[in-house]
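Trainee: have a look at this fold, sequence not included:
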């Protein structure tokens, strides 16, 4: 397992470097100008030229990237030229919102999806068809539309949960949970549908395997067959889906954070892009890449725990 972790970390370093290079180059080629964004519509050519030079926008792209990289390896992601705030501080302040939303959605999707998938594979019949209908609905319903429906029904009409906003865990645990319920449900419906579908298919294959018939003939209980043997052997593709779900939520949260007015990284990335705030875009992109690397590493570790053969690769 140690060698597995070291190999993944060895791959992660050049991956983060490549993503940072591509992000910097592509953003520098995008239409827009940081100096014009700061100055607005009314500016003089002299004032524009002075600010353009002060921000270093006249330097070659590779020189600008080198300046950013030398600071980044020391843990300094720079300062936003738009807001004047530290990029690292802004990311840290908003990271809790996005991670709370993503982790909560992943847990709800995994638990609900696995439970429904196992029930569907074991019982079959009408329950299996109901799971298929649930999966189709989960895939078909747009997240932003579902979020608006939940706000109308459970926040405005019934007033069970807050319609918008986010309360930090340190401020009030109960209000923190309440502020996450509606956005997590909004995102978890599609995720649970994907996990349920994959769990059902994997469990059906596992229950039809020869070793299951041998264990059943030797007197093993159905509970042991399902939970101890079949589910563990069916878990690897399910873990893959859950890992992909977590990574995909980094994009999906952008709309949901907007619908529920949550100050997360998704909104920060959109704002930085529209304002051509290159240091902020770089910081968010590198942060997302590191999160993806960590998630993939955890998925690989789960593979090794579920299937010992993976550890010797």
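Mentor: Structure received. No experiment lies behind these values; they were computed from the predicted model shown.
Trainee: switch to C-alpha atoms for all contacts and neighbour counts from now on
Mentor: Noted.
Trainee: how many neighbours does residue 66 have?
Mentor: For residue 66, the tally of surrounding residues (other CA atoms under 10 Å) stands at 12.
Trainee: buried stuff in the host helix or strand of it?
Mentor: Under DSSP states H and E, the secondary-structure element containing residue 66 is helix 61-72. Of the residues in helix 61-72, those buried by neighbour count under the rule 16 or more other CA atoms under 10 Å are 64-65, 68-69, 72.
Trainee: my guess is residue 61 contacts residue 26, does it?
Mentor: No. Proximity of residue 61 to residue 26 does not meet the contact threshold set by CA atoms under 8 Å, at 10.2 Å.
Trainee: which helix runs longest in the chain?
Mentor: Among the elements of type helix in the chain, defined by DSSP state H, the one spanning the most residues is helix 87-123.
Trainee: buried residues, that helix. List them.
Mentor: By neighbour count, and taking 16+ other CA under 10 Å as the criterion, the buried residues in helix 87-123 are 87-88, 90-91, 94-102, 104-110, 112-122.
Trainee: so how far is stretch 160-171 off the chain centroid?
Mentor: Taking the mean of its C-alpha atoms, stretch 160-171 sits 20 Å from the chain's own mean (CA atoms, centre = their mean, to the nearest Å).
Trainee: ok, second structure coming up, stack it against the first:
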């Protein structure tokens, strides 16, 4: 298990460096003078533009700039915004908790409800299975942003049960925090639950029909233990993989949801930085998002390796 963990960590570090290099390259395709002109505007003199480009290090050789940025990034310094001079690390650190709160809560809700629906459909079959499949198809077909708009117009604006916009930190008011994340999480979770429940249902049906399950039942093992200890454990890896992909998708989906509910997450930062051409901030958002994706995939790999020894061997 230690060797498996070391290999996954090593490949994750290499992947993060490669993605950082590619992103840095794409964001620096234009010349330093052009970037400095875009920052200062058309009214700035050539001398001011030249000085600005030198101050930002835009005239240095490419690999010198990337090496300097990478060395600082390893130490937790992602540079400073070209427009506000704020530390990119500080900006992202203040916004990341909101985005992660929405994404992680959505994944937890998805894991619980999709397990309940998937197990019910696989065990009871019949009309229960058909109802679950209908719910899954409908939930998967509904766009998250459309669900968000409907929830805002009905439960927030129409009935006033939940706030339409804004975010309250958990430490400030747990009840207020719950009220502000309920609608965003619901908007994102509906489609995720649908997809994950379907995968778990199919995988669990296959496992329940396998030879080792019939052997356990013939040996007199209680049905609850067969289902929740043996069958569900063997059926879990495909669902965990889908759940990890759902989480990765949620990082992109939260950008739209944050706009609908006016949440101060990294989505709004990414939008503003992209619109203004604030490359250090854009690069920080990309690298942070990739790092989160890598960490999630690493955790899922380790969990799959724990549940299925064949994964570790491969």
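Mentor: Here it is on my side, so go on. Since we're looking at a predicted model, the values are computed, not measured.
Trainee: between the helix or strand containing residue 13 of structure 2 and helix 62-74, how big is the angle?
Mentor: When elements are defined using DSSP H and E, residue 13 of structure 2 is found to belong to helix 2-27. What separates the directions of helix 2-27 of structure 2 and helix 62-74 is an angle of 130 degrees, with axes from the mean of the first three to the mean of the last three CA atoms, to 10 degrees.
Trainee: what's the first helix or strand after helix 2-27 of structure 2?
Mentor: The C-terminal neighbour of helix 2-27 of structure 2 among helices and strands, as given by DSSP H and E, is helix 32-40.
Trainee: correct me if wrong: residue 238 of structure 1 contacts residue 201.
Mentor: No. With contacts counted by CA under 8 Å, residue 238 of structure 1 stays clear of residue 201, the gap being 9.7 Å.
Trainee: of those two, who's got more company?
Mentor: Neighbours of residue 238 of structure 1 and residue 201, each counted by other CA under 10 Å, are more numerous for residue 238; the result is 25 against 17.
Trainee: can you say which helix or strand has the more buried one in it?
Mentor: Secondary structure assigned from DSSP H and E places residue 238 of structure 1 in helix 235-259.
Trainee: show me what that helix is in contact with.
Mentor: 98, 101-103, 106, 110, 143-144, 147-148, 164, 183, 186-187, 191, 194-195, 198-199, 202, 263-267, 270, 288, 292, 295-296, 299, 302-303, 306 (CA atoms under 8 Å, 6 or more residues apart in numbering).
Trainee: report the buried members of those residues.
Mentor: Using 16+ other CA under 10 Å, the buried ones in the contacts of helix 235-259 of structure 1 are 98, 101-102, 106, 110, 143-144, 147-148, 164, 183, 186-187, 191, 194-195, 198-199, 202, 263-267, 288, 292, 295-296, 299, 302-303, 306.
Trainee: taking these one by one, which sit in helices?
Mentor: Using DSSP H, 98, 101-102, 106, 110, 143-144, 147-148, 183, 186-187, 191, 194-195, 198-199, 202, 265-267, 288, 292, 295-296, 299, 302-303, 306 are the members of those that sit in helices.
Trainee: mind listing what residue 275 of structure 1 touches?
Mentor: When the contact criterion is CA under 8 Å, 6+ apart, the partners of residue 275 of structure 1 are 32, 34, 37, 82.
Trainee: one more: residue 206 of structure 1?
Mentor: Contacts for residue 206 of structure 1 (CA under 8 Å, 6+ apart) come out as 212, 230-231, 233-234.
Trainee: secondary structure element holding it?
Mentor: Remark: residue 206 of structure 1 resides in helix 173-207, with elements defined by DSSP H and E.
Trainee: burial count for the nearest residue to residue 156 of structure 1 once chain neighbours are set aside?
Mentor: The shortest distance from residue 156 of structure 1 to any residue that is not its chain neighbour, by CA to CA, 6 or more residues apart in numbering, is 7.0 Å, and that residue is residue 163. A count of neighbours around residue 163 of structure 1, defined by other CA under 10 Å, yields 23.
Trainee: coming back round to it: and the helix holding residue 13 of structure 2, how far from the chain's centre?
Mentor: Shown here is helix 2-27 of structure 2, whose average C-alpha point lies 17 Å from the average C-alpha point of the whole chain (CA atoms, centre = their mean).
Trainee: average offset between that helix and structure 1?
Mentor: With both structures laid over each other, helix 2-27 of structure 2 and its partner residues in structure 1 are 1.1 Å apart on average (mean CA distance after the TM-score superposition for structure 1).
Trainee: what is that helix packed up against?
Mentor: For helix 2-27 of structure 2, the packing partners by 3 or more CA pairs under 8 Å, 6 or more residues apart in numbering; DSSP states H and E come out as helix 279-307.
Trainee: quick one: buried residues of the next helix or strand after the helix it packs on?
Mentor: If you walk from helix 279-307 of structure 2 toward the C-terminus, the next helix or strand you reach (DSSP H and E) is helix 309-313. Of the residues in helix 309-313 of structure 2, those scored as buried under the neighbour-count criterion (16+ other CA under 10 Å) are residue 312.
Trainee: ok, stretch 69-83 of structure 1 next?
Mentor: By neighbour count on 16+ other CA under 10 Å, the buried set for stretch 69-83 of structure 1 is 69, 72, 77-82.
Trainee: for stretch 10-21 of structure 1, same thing?
Mentor: Buried residues in stretch 10-21 of structure 1, defined by neighbour count with 16+ other CA under 10 Å: 12, 15-16, 20-21.
Trainee: what comes into contact with that stretch?
Mentor: 65, 282, 285-286, 289-290, 293.
Trainee: ok, and the most crowded of those residues?
Mentor: residue 282 (25 neighbours).
Trainee: my read: that residue touches residue 25, true?
Mentor: No. With the criterion set as CA under 8 Å, residue 282 of structure 1 and residue 25 do not qualify as a contacting pair; they are 10.4 Å apart.
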